[in-house]
Structures are given as C-alpha cells and as structure tokens.
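> sharing a sequence plus its predicted fold:
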Amino acid sequence: MRPLARLALPLALVAGLSACSLRPLYVDGGAGSVASALSSVEVSAIGGQSGWLVRNALNDRMHRQGESAARYKLEVELDDDITGFGTRLDNTISRERRTLRARYRLIDAATGSVLLDQTAAADAGIDVTQSDYATLAAEQTALERMADRLADQIVARVATYAGRSTNR
C-alpha cells in the first residue's frame, strides 16, 4: 500500500497540469505560426559595429530566408556605453562596465502601425590590464556576447507577441 501512496501525489499533480492554460510557444516547431511570424520579420540596418553584430544575431535567430515580402519590420536603436569605475593607486582605471541597450519597435509592414515598443539591455564587467591589446580584446568579446544576449531577449519578446496574437 505504501508504494501506491507514493504514486498518488505525483499522479494528482500531473492530472492538475492538464487544466492549466499554458501552451508551448513553438507548438508545431519550424512549421508553426510563431516560427512563421519570426521568419517574416525584416530587421532594419543598425549603425556601427554593435549594430552589425546585433542585426546578424537577430537574423540568425529568426531564420529569415531570402528576399520574400516581410510581414513585419523590426527597428532597433542601440546605446553602447563603457564606464570606468575601479581605480588603482596611480589613479588609472582597473575595471570597466560595458552596457549595451536597445530600444526596438516591431512594425506591421502593411499598415505601419507599431505592434511592440520595448527595450532590452545587457552589460558586462571588464578588467583593464596593463596590456592595451588584452583590454581591447576583452571589450570586443564582451560586445559580441552582449549582442547575442540582446538578440535572445528581443526574439523571445517578439515570439511571445506573435504567440499571443495568433492565439486570439
């Protein structure tokens, strides 16, 4: 009887899950409505090296294929900032904080109406060494990682919007 009692609670919990309204975002995988919506987003050009990195990361994650007509347009504005905040005894900077912020708007290509207007941010701490090359390499690596994190945040929010709008 004891083994049956141990199974009763998990079975009751599993039965309760079927009543919740949660639904996977990518229900039908690459053929689903969310994946289809993501692949029909055209990412506008973003200025600078950080913009190039973010735009490429967004296009990679949305699986944009070819030059087909886009249903949506994604406009992104970036703010890239490096601030020194740690100092050594000789008053040189020992630590930097690099912050990359994005304001993005998802626009309906047919009507021009703004469907989503949000922000995303990523930051990284960088040790400033005596070697200028090592510091520049650390700043570049931080930028590449932050661009990936921003793209992940933006795609997740656009996918969530697409999932909600297709379920209405």
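Done, it's in.

> C-alpha from now on. contacts and neighbour counts both.
Fine.

> could you pull out the strands for the chain?
All strands of the chain, identified by DSSP state E, fall at 41-43, 72-87, 93-108, 114-127.

> next up, a second structure to put side by side with the first:
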Amino acid sequence: MYAGGGNGTVAQGLAAVEVAPIEGRAGWLVRNALRDRLEESGAASSSKRYLLQIKLDDRLEGLGLLSDDTIGRERRTLRARYQLVDNATGDVVLDATAGSDAGIDVVSSEYATIAAEQTALENLARDVADRIVTRLTLQLHQGS
C-alpha cells in the first residue's frame, strides 16, 4: 500500500487532499489532526486534487446515576460523516462515516470534570482523524 514511500501513489494522493473547514471546537481539532496526518504522508502538494468535506456530531450524555440522583459517568461520542470529492469532476469518490466514544467519570471537582471532557474530545478528534485517514488510504490504494 505504501510502495514508493513519499513518492508512492497513496502518499501523493493523501498529500493532494484539502480538508474543508469544519464547524466548532471539535471541527477545529479534527481538521488540524487531519492536516497533520495528510502532510506527514508525503510531499506537500500545491495542487489539491481532492476536497474532504466533514460534518461532525459531538454528543455528551450522562449515563450513571448515583444514589443522590447525580450523574456519576458521562459518555462523549464524536461521529463524522465525510465525503471525498474529486475537484476536477465534482464526483464523490468516497462517502463514509467514522466515530469513536469515551467514558468520563464525573467527580466532585467541576474543574476536573470539565478538563476530562475536553481531554476526551481531543483524544476522540485524533482517533476519528486516524480512522478517516486509514479509510482514505484504502480508497486511494484501491483506485490506483
């Protein structure tokens, strides 16, 4: 799949992907993680052949109720629906989803809980970005 290293078809294909802006903090995190991974894949391409469009769904929900009716556990879920569009033809080359979730303990310190929620979002953004890049890699490998 990675034959040719940075000069290979897949690496050059990944380097030719432009990531469209994504709404919200989660979008900013996912976009930056994607851009980092795509730029690592090969030489930066000045002409972007593909546009990656992503819509995110970020949810935080309470799960476990304690005996005093407070929430003791939360789950943060980050889902991405993405499309890889060929800029030359406007054709959708790939239409897929990726997602991940994390459990968070709700503790007595509100600061610690908020910090855990933010850390979970950062980790989820990196995980979703990795899943998207893996799927893009497979698609570009099959197309070569």
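Looks like it arrived, so ask away. No experiment lies behind these values; they were computed from the predicted model shown.

> on that earlier part again, find the one among the strands of the first structure with the highest mean neighbour count.
Ranked by mean neighbour count, the strands of the first structure are led by strand 41-43 with a mean of 23 (mean count of other C-alpha atoms under 10 Å).

> superposed on the second structure, where does that one end up, distance-wise?
Strand 41-43 of the first structure, aligned to the second structure and superposed, deviates on average by 0.2 Å (mean C-alpha distance after the TM-score superposition for the first structure).

> the second structure: matching residues for stretch 151-164 of the first structure?
Here stretch 151-164 of the first structure aligns to the second structure at residues 129-142, judged by TM-score structural alignment.

> likewise stretch 121-137 of the first structure?
Using TM-score structural alignment, stretch 121-137 of the first structure pairs with 99-115 in the second structure.

> let me see the contact set for the residue most central in space within the second structure.
The residue lying closest to the centre of the second structure (C-alpha atoms, centre = their mean) is Ala129, at 2.8 Å. Counting by C-alpha atoms under 8 Å, 6 or more residues apart in numbering, Ala129 of the second structure makes contact with Val30, Arg31, Ala33, Leu34.

> over to Val93 of the second structure?
Gln83, Leu84, Val85, Asp86.

> if we go to 10 Å?
Residues in contact with Val93 of the second structure (C-alpha atoms under 10 Å, 6 or more residues apart in numbering) are Tyr50, Leu51, Leu52, Gln83, Leu84, Val85, Asp86, Leu136, Gln139, Leu140, Gly143.
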